[in-house]
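Trainee: From the sequence below, what's the structure:
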Amino acid sequence: MKKIRIQPFLYRAFHSSGFRLSFVLGLFLAVFQIVQMITPIDSGYIYPASLYAMWVGGEWASYASSLLFLLLPLIATLPFSDCVARDKKTGYIYHLLLHQERNTVFLECALTAFISGFSAAILPFLENFLLCATLYPALPPQASTYTFSPSLHGFLVNVFYTRPLLYCLVYILLIGVFFGALAVLGMSLGFLIKSPIFVHLLVFALYFWVYYITMQLGWYSLNPYVFLNPTQTVVFPMRVYLVYVIGMFVTAALIIFAGGRRYEAVS
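Mentor: Predicted structure coming up:
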C-alpha cells in the first residue's frame, strides 16, 4: 500500500456543497435551541440559569434539541459519504484508481468520511456551547438544586459535578466518533447504491428505523437518539456504544472489501 494522502479528499469534503448545507443546518439548530430556551439568569428558581443546564446537551425539552439528535445522521453524511456513489456516477473513480492502488484510494475515502462526519457532527454542539457561554455563567452544577439532568447514578456523573466542562467535551467526542463511524458506513453503501442522494436517505432511514423500533419496544438503552444525549435520560451504555461503533466500522470494511474487488483490474 502506497503512502496515504487524504489532503485532496479533505479539500473535496470541506469545500463541498454537502458540507456547507450540513454546516448551515447545524448552525440553525444550534441558534434555534438558544432562542427557544432563552431564560433570564435570575429566573426566580432555586438556582440561577447555568451554561451547563441551558446548552443543547444540558436539556432535553426543546424541539431544537430533539431535531438536532434526530438529524445528526444527515448532518454527518452530507459532507462526503456520497463520494463513492458520486465518483461511480461521474466515472472519476477510474481516474483515482489509475493513479493509486485500490486499497489506498478506498482507505483515503473512508478516513475522509470519518473526519468530515466527525467534524460536521460536533460543530453544532460546539457552536451552541460557545454561544450559550456568552449568555449564561458557567455556574458549577449542584445536585441538590435538581436543575441539572444527569442522575447521581449516571455515566461520568462525578466528572459532571466536579469538572462539567470536561464532561461536556467527552460527550461531544463520543457523539463525533459515533457519527463519524456512521459516515464511513454511509460511504461504503456507495458501492451498493448508484444514486448519491439515496446514500444519505438510506443512512437516515437505518438510523430512524433503529430509533422507531427501540422506542416502540422500550429498549431506550439501545437507542442512539437517547443514550447519546448528555442529559442521560438513560445511563450511557458504554458496551452498547462500542458494539454500535465497532459494528459500523466492521460492516463498512466488509462492504468496501467486497465492492472494491470489482475494480481489481483497474488499479
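Trainee: only C-alpha atoms for contact and neighbour calcs from this point on.
Mentor: Noted.
Trainee: what about the longest helix in the chain?
Mentor: With DSSP state H applied, the helix covering the greatest number of residues in the chain is identified as helix 102-133.
Trainee: Stretch 129-142: which residues count as buried?
Mentor: Within stretch 129-142, the residues that count as buried by 16 or more other Cα atoms under 10 Å are 129, 131-133, 135-136, 138, 140-141.
Trainee: The structure of the following sequence is requested for comparison with the preceding one:
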Amino acid sequence: MCQIVQMFSPVDTGFSYPSSLYEMWLGGEWASYASALVFLLLPLFATLPFSSSLAEDKKSGYLIQLLIRGKRLSVFFRYAVSTFLSGFVAAVLPFLENLFLNAAIYPALMPQPSTYTFSPSLRGFMVKIFYSEPLLYCLLYVLLIGIFFGALACFGLSLCFFIQSPVVVHLLVFAVYFWVYYLTMQLGWYSLNPYVFLNPTQAAVFQVPVYLIYVIGMLSISAVLIALGGKKYEHLT
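Mentor: Predicted coordinates:
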C-alpha cells in the first residue's frame, strides 16, 4: 500500500506512516478475506441466536403455553424485542472484540488524510468525527451495524410463522441478503448494497435515507408478517 501511495504521490517522503488501530481493525480495512467473510456471514451471526426460537417453541408446544398464560400482543412483542437485541449483540460483538484486541497491538494514531492510508474519504458519512474522534466514529458505526442486523433478525423471526424448519429460516434470511448483495453489485448500485455501505471504510458513501429505508422496511415487514401469522392464535387469548 505504501509503495502504491508513493508511486502516485507528488512528494517523495522517504518514510511510511505507521500502522494505526483505526486502519488495522476489522472495520478499518476492506480488502482482507477476514473482513469480507465477516460482512458476508453477518446475517447468520444475527439470526442464529434467537430468530428461529419461535419455530422451535411452536414445535415443543411452549408457544401455546405462553399464549394461554399471557396476551398475544405482549408475547409476540417480547419475542421481537428479544430477537432484535440478540441479533444486535451477535452483530456487534465481532467488531468490538476485534477493535479492543487490535488496540493491544497497534497504537491509536490519529487518522491523517494526507497519508492516503485511512478510510473513509473526505466526503464520507461522519468523516469529521472520524478525523477528530476516530474511536467514537468506530463505535457509532458499530451501533449502526447492530441496529441493521437486529432488524434483519426480526425479519427472520417473522418467517417462523410460515416456515416450520429453523434451518430453512436461517438460510432464507441469508439468501435474501446475498440476493440483494449480488443484484446491487451486478447493477453497480454500490450505495444500496448493505455489504458495502455497512463497512466503516465506506467504499460506497453511507447514505442515511438508504439505511433508514432498509431498517424501517425490515421492521415494518416483520410487524406485518407477525400480525398476520399471529391471527391463527387468536382463539388462545
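Trainee: Would you mind reporting the TM-score between them?
Mentor: Here the TM-score for the pair of chains, by TM-score structural alignment, normalised by the length of the second structure, is 0.93; 224 aligned residues with a Cα RMSD of 0.9 Å.
Trainee: just to revisit the earlier point, what is the most widely separated pair among the buried residues of stretch 129-142 of the first structure?
Mentor: Farthest-apart pair in these is Leu131 and Pro141; separation 18.9 Å (Cα to Cα).
Trainee: any idea what Phe69 of the first structure aligns with in the second structure?
Mentor: Taking TM-score structural alignment as the criterion, the aligned counterpart of Phe69 of the first structure in the second structure is Phe39.
Trainee: For that match, what is the enclosing helix or strand?
Mentor: Remark: Phe39 of the second structure resides in helix 33-47, with elements defined by DSSP states H and E.
Trainee: Then Ile46 of the first structure?
Mentor: With secondary structure defined by DSSP H and E, Ile46 of the first structure is part of neither a helix nor a strand.
Trainee: what do you get for Met248 of the first structure?
Mentor: Under the assignment given by DSSP H and E, the secondary-structure element containing Met248 of the first structure is helix 238-260.
Trainee: Contacts for that helix next, please.
Mentor: Residues outside helix 238-260 of the first structure that contact it (Cα atoms under 8 Å, 6 or more residues apart in numbering): 102-103, 106, 177-178, 181-182, 184-189, 191-192, 221-222.
Trainee: Among those, which ones are in helices?
Mentor: Residues from the contacts of helix 238-260 of the first structure lying in helices, with DSSP H as the criterion: 102-103, 106, 177-178, 181-182, 184-189.
Trainee: The second structure: which residue goes with Ala205 of the first structure?
Mentor: Match for Ala205 of the first structure (TM-score structural alignment): Ala175.
Trainee: no, scratch that, I was asking about Ser195 of the first structure
Mentor: Under the alignment by TM-score structural alignment, Ser195 of the first structure pairs with Ser165 in the second structure.
Trainee: same check, this time on Leu51 of the first structure
Mentor: Superposed on the second structure with TM-score structural alignment, Leu51 of the first structure falls opposite Leu21.
Trainee: Give me the residue at the spatial middle of the second structure.
Mentor: Within the second structure, one residue has its C-alpha closest to the average C-alpha position: by Cα atoms, centre = their mean, that is Ile145, at 3.6 Å.
Trainee: Helix or strand for the alignment partner in the first structure of that one, just tell me which one.
Mentor: In the superposition onto the first structure, Ile145 of the second structure corresponds to Ile175 when matched by TM-score structural alignment. Take DSSP H and E as the rule and Ile175 of the first structure turns out to sit in helix 164-189.
Trainee: can you pull the buried residues of that helix?
Mentor: 164, 167-168, 171-172, 174-189.
Trainee: mean deviation of that helix from the second structure?
Mentor: Following superposition, helix 164-189 of the first structure is found to deviate from the second structure by 0.4 Å on average (mean Cα distance after the TM-score superposition for the first structure).
Trainee: Name the next helix or strand downstream of that helix, please.
Mentor: On the C-terminal side of helix 164-189 of the first structure, the closest following helix or strand by DSSP H and E is helix 196-217.
Trainee: Can you name every helix or strand that that following helix contacts?
Mentor: Other elements packing on helix 196-217 of the first structure under the criterion 3 or more Cα pairs under 8 Å, 6 or more residues apart in numbering; DSSP states H and E are helix 63-77, helix 83-90, helix 164-189.
Trainee: For Phe23 of the first structure, find the nearest of these.
Mentor: The minimum distance between Phe23 of the first structure and those falls on helix 63-77, with 7.6 Å, by Cα to Cα.
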